[in-house]
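Engineer: have a look; sequence and predicted model below, questions after that.
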Amino acid sequence: MIRKKVKQLGFLWTLLFMALIGALIGGFTNHLAIKMLFRPHEAKYIGKWRVPFTPGLIPKRRDELAMQLGKTVTNYLLTPETFRKKLLTDDMEKKAESFLQQKLEQHILLSDKTLTDWLDTAGATNVAKKAERKVLEVLDTQLNAVRAKLTTGSVEEVLPQKWRVEAAGRIPAITTYILGKSEHYFESDEGKAMVGKMIDDFLASKGTLGSMVNMFFGESESLVGKVQREALKFIAAPGTYDLVNTIILNEWEKLQKRPVEELLSGFDWDGLFDSVRSYALKELVLEDRLNKTLHDYWPGGSAWTATNVTPVLIHFAFKQAEEQMEISLRKLKIDDMVREQVNTFPVAILEDLVLGISRREFKMITVLGALLGGLIGIVQGLIVLATNLS
């Protein structure tokens, strides 16, 4: 009885020992297999003989892994359709539009930078002084050209033909105006006094003869009235109009033949030019104009660009991106980029990458190997027991 119990106890220890050995073998085998996926990182040699199973599977097949990973990324991850669904959406377009408008307002449209600051940023310094100097140079050139044009040749050569024709056409109106003013003057008290003075001066200059004439006509007042009436008749006579009109027309014809320089010989050109320059500088005030911001000159710029510029630019950019997406991705050669990057990774990084994702699963595989090894040891023990009993 005791021998039987000892035998049974010995078999139980044997069974447990075989289960433990099976578990150790199964767990260690799986653990070694997992390690051999990555290690050793490079081939090991004994002399010239390369140790089998070195390097590990992944280091040995790194090129194939990198190539396959690149194809997987381009075929299933970073595809044109993925970019369209994730990036080229209406919501992303609105966000891009808002972002662009915000940056435009922050850095340009509502910025505190003056036009001078913008020009300095672009490398254009002292623009106001340079521009004023250039304006004065151009102005001097033009003024001298005008002076040369006006003082070279006769009036008819300087004045355009249209002006001369219009001036000649206005002579009848001028004649009518002169005669009208003359008639009004002679009818006025001022004109009457002027006639009386002229008669008195004339008679006084003639001495005795003048006194005799004065005695013959009586008081100078009556003589003034007679002269005044005769002058008015002369002014109203049709021939007077023709006479004055002809005189003015002839003088106009003579004037056209005269050199302009002769007519303007006493004209102060330098004074005129100085006045024009001063006026131009006063109106330009470029220093003050350039010391204002873009918002000062374009207060509605932000609203206008938000309506007419930003949406158009963003929509155009998204449309072009969508149309060129496939071509662009193909030109980028993402699969080659991924393959090159993976090939440059140290094997230790690849190992950490894979183990960081699947460390728990690998541990479970090791535990499962130990569990299966233990079960196999138990089965073997039972087989041994059955064999001994038979």
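Structural biologist: That came through, no problem.

Engineer: for the rest of this, base every contact and every neighbour count on C-alpha atoms.
Structural biologist: Will do.

Engineer: what about the residue nearest to Gly191 when sequence neighbours are not counted, how many neighbours?
Structural biologist: Sequence neighbours aside, Tyr185 is the residue nearest to Gly191 in space, at 5.2 Å (criterion: CA to CA, 6 or more residues apart in numbering). Here the number of neighbours of Tyr185 (other CA atoms under 10 Å) works out to 15.

Engineer: kindly report the same for Val195.
Structural biologist: Neighbours around Val195, by other CA under 10 Å: 20.

Engineer: do the same with Leu209
Structural biologist: 12.

Engineer: show me where this structure has its strands.
Structural biologist: For the chain, strands defined by DSSP state E occupy the ranges 45-46, 49-50.

Engineer: any chance of TSV for the ones you listed, columns mean neighbour count and distance to Arg61?
Structural biologist: Formatted as TSV, these follow (neighbours: other CA atoms under 10 Å; distance: least, CA to CA, whole Å):
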stretch	mean neighbour count	distance to Arg61
strand 45-46	9	19
strand 49-50	10	17
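
Engineer: this is the comparison structure:
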Amino acid sequence: MNYELITAPLIGAAIGTITNGIAIRMLFRPWKPVYIGKLKLPFTPGLIPKEKPRIARSIAEVIGNNLLDDATIRKTLLSDDIKTKITTALNQKIDSLSESSETLSELLDTKGFMAVVDDKEKALKDTAGTSIAKKMIDMNVASSLLDFAEEELANNSNPLISGFAPKAISSARESLIKKINDLITEKAPSLISGLIDKEYEKLKDKPVGESVNYLKEKFPDYEEKLWTIYSGFIGKYLTTLLKGFNISGIVEQKINEFELPELEKLIMDIARKELNALVALGGLLGFLMGFLNGFLG
């Protein structure tokens, strides 16, 4: 019996399996250069530790330029699936809030926003009155009021009023405009500030559910408008945002931050099946070479 026909394939299979296993292992190990005296051993560190920065850069470029590029992200963010998810999420939130008996102040306080909103209301109250008063003067509200008064008085059924009052207003027009503007400048800011305060206090004490129920009824009418606003924002700013995010740079930095044992585990978890197949293939080829060598010998 020719035992070489049995032993040669087995030895070949063992050699093929072991060498491929070592080759795969040498992709990762050793993690650091190995020296004998001042002589650095070849193939140390392993290929992946040695080329880690280049590999990180190459993977990052593929992801940033091909997988998560502007067109792909834009298409995803504007897809019907995303539209459905956004609409569903908003509807669910509105449904949840519509059943709430909390007041707006209680809700904001729970979320930690009450102080911020109070500050914003105070800032609005302090500036809105003066701003609106100035706008009223710029829009010649005083002149419009006098025009209205002249017209109404001219149409008055009393001949004395209709004949005299419009002329009196016309003759004193410039003086009246100045007085009205002075009155707007003096009184409007405090009146508007008080109105804002009053409405804000009413809104704070109103149950959230009442306000949201109104929004809930109107929401279907605003769905497309909201989507148009969202789509416009994505269309206008996505490219700028992606440049700011620098996806390639983030991926490269993250890969470089991986410790080598962690990176090895990550790659092995992803490609374990394929790498094991390479080891098995080495064993199979070794077995065939051993068999042919024994058979031909």
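Structural biologist: Looks like it came in fine. Computed from a predicted structure; not experimentally measured.

Engineer: ok so, going back, any chance of the strands of the first structure in CSV, with distance to Leu382 of the first structure too?
Structural biologist: CSV is the format used below for those (distance: least, CA to CA, whole Å):
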stretch, distance to Leu382 of the first structure
strand 45-46, 44
strand 49-50, 42
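
Engineer: how far out from the middle of the chain is the host helix or strand of Lys122 of the second structure?
Structural biologist: According to DSSP states H and E, Lys122 of the second structure maps onto helix 114-138. Here the centre of helix 114-138 of the second structure is set off from its chain's centre by 30 Å, with CA atoms, centre = their mean, to the nearest Å.

Engineer: give the aligned range of stretch 25-36 of the second structure in the first structure.
Structural biologist: The aligned range for stretch 25-36 of the second structure in the first structure is 35-46, by TM-score structural alignment.

Engineer: matching residues in the second structure for stretch 141-158 of the first structure?
Structural biologist: Under TM-score structural alignment, there's no match for stretch 141-158 of the first structure.

Engineer: quick check: end-to-end length of that stretch?
Structural biologist: 19 Å (CA to CA, to the nearest Å).

Engineer: could you measure from Val138 of the first structure over to Asp112 of the first structure?
Structural biologist: Distance from Val138 of the first structure to Asp112 of the first structure, by CA to CA: 33 Å.

Engineer: before we move on, back to that, so for the match of stretch 25-36 of the second structure, what gets flagged as buried?
Structural biologist: Neighbour-count burial for stretch 35-46 of the first structure, counted by 16 or more other CA atoms under 10 Å, picks out Met36, Leu37, Phe38, Arg39, Pro40, His41.

Engineer: now stretch 85-99 of the second structure
Structural biologist: Result for stretch 85-99 of the second structure [16+ other CA under 10 Å]: buried residues Thr87, Asn91, Ile94, Leu97, Ser98.

Engineer: gap between the fourth one and Asn213 of the second structure?
Structural biologist: Remark: distance between Leu97 of the second structure and Asn213 of the second structure (CA to CA) = 8 Å.

Engineer: also the third one?
Structural biologist: Using CA to CA, one obtains 8 Å as the distance from Ile94 of the second structure to Asn213 of the second structure.

Engineer: just the last one next, same as before
Structural biologist: Distance, Ser98 of the second structure to Asn213 of the second structure, by CA to CA: 5 Å.

Engineer: ditto for Trp31 of the second structure
Structural biologist: Note on Trp31 of the second structure: its distance to Asn213 of the second structure, by CA to CA, is 62 Å.

Engineer: now Glu257 of the second structure
Structural biologist: In terms of CA to CA, Glu257 of the second structure sits 49 Å off from Asn213 of the second structure.

Engineer: again with Tyr3 of the second structure
Structural biologist: To Asn213 of the second structure, Tyr3 of the second structure is 88 Å away according to CA to CA.

Engineer: swap in Phe287 of the second structure?
Structural biologist: In this view, Phe287 of the second structure and Asn213 of the second structure are 76 Å apart by CA to CA.

Engineer: ok, now Ala168 of the second structure?
Structural biologist: 53 Å.

Engineer: these two: which has the busier surroundings?
Structural biologist: A direct count of neighbours by other CA under 10 Å for Ala168 of the second structure and Asn213 places Asn213 higher, at 16 against 11.

Engineer: got the contact list for the more buried one?
Structural biologist: Neighbour list for Asn213 of the second structure: Ser98 [criterion: CA atoms under 8 Å, 6 or more residues apart in numbering].

Engineer: apart from its neighbours in sequence, what residue is nearest Gly235 of the second structure?
Structural biologist: Closest to Gly235 of the second structure by CA to CA, 6+ apart is Arg74, at 7.7 Å.

Engineer: residue in the first structure matching the one you found?
Structural biologist: In the first structure, Arg74 of the second structure lands on Arg84 (TM-score structural alignment).

Engineer: and the residue nearest to Leu115 of the first structure when sequence neighbours are not counted, how far from Thr125 of the first structure?
Structural biologist: Residue nearest to Leu115 of the first structure in three dimensions, not counting chain neighbours: Leu290, with 5.0 Å by CA to CA, 6+ apart. Distance of Leu290 of the first structure to Thr125 of the first structure, computed by CA to CA: 12 Å.

Engineer: between the two, point out the one with more neighbours.
Structural biologist: Ranked by neighbour count (other CA under 10 Å), Leu290 of the first structure and Thr125 place Leu290 first, with 17 against 14.

Engineer: tell me the contacts of that one?
Structural biologist: Leu290 of the first structure neighbours (CA under 8 Å, 6+ apart): Thr114, Leu115, Thr116, Ala128.

Engineer: is there a quick PyMOL command that grabs whichever of the residues you listed are buried?
Structural biologist: Listed next is the PyMOL selection for buried residues among the contacts of Leu290 of the first structure, using 16+ other CA under 10 Å:
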select buried, resi 114+116+128
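
Engineer: keep only those of the contacts of Leu290 of the first structure that are in helices.
Structural biologist: Leu115, Thr116, Ala128 (DSSP state H).

Engineer: surely the second one touches Asn291?
Structural biologist: The reference is to Thr116 of the first structure. Yes. Thr116 of the first structure is within contact range of Asn291, at 5.9 Å (criterion: CA atoms under 8 Å).

Engineer: whereabouts in the second structure does stretch 317-324 of the first structure align?
Structural biologist: Mapped onto the second structure using TM-score structural alignment, stretch 317-324 of the first structure spans residues 230-237.

Engineer: mind listing residues that contact that stretch?
Structural biologist: Stretch 230-237 of the second structure is contacted from outside by Arg74, Leu77, Leu78, using CA under 8 Å, 6+ apart.

Engineer: ok, the last one to Gly209 of the second structure distance?
Structural biologist: If I follow you right, that is Leu78 of the second structure. Here Leu78 of the second structure is placed at a distance of 31 Å from Gly209 of the second structure (CA to CA).
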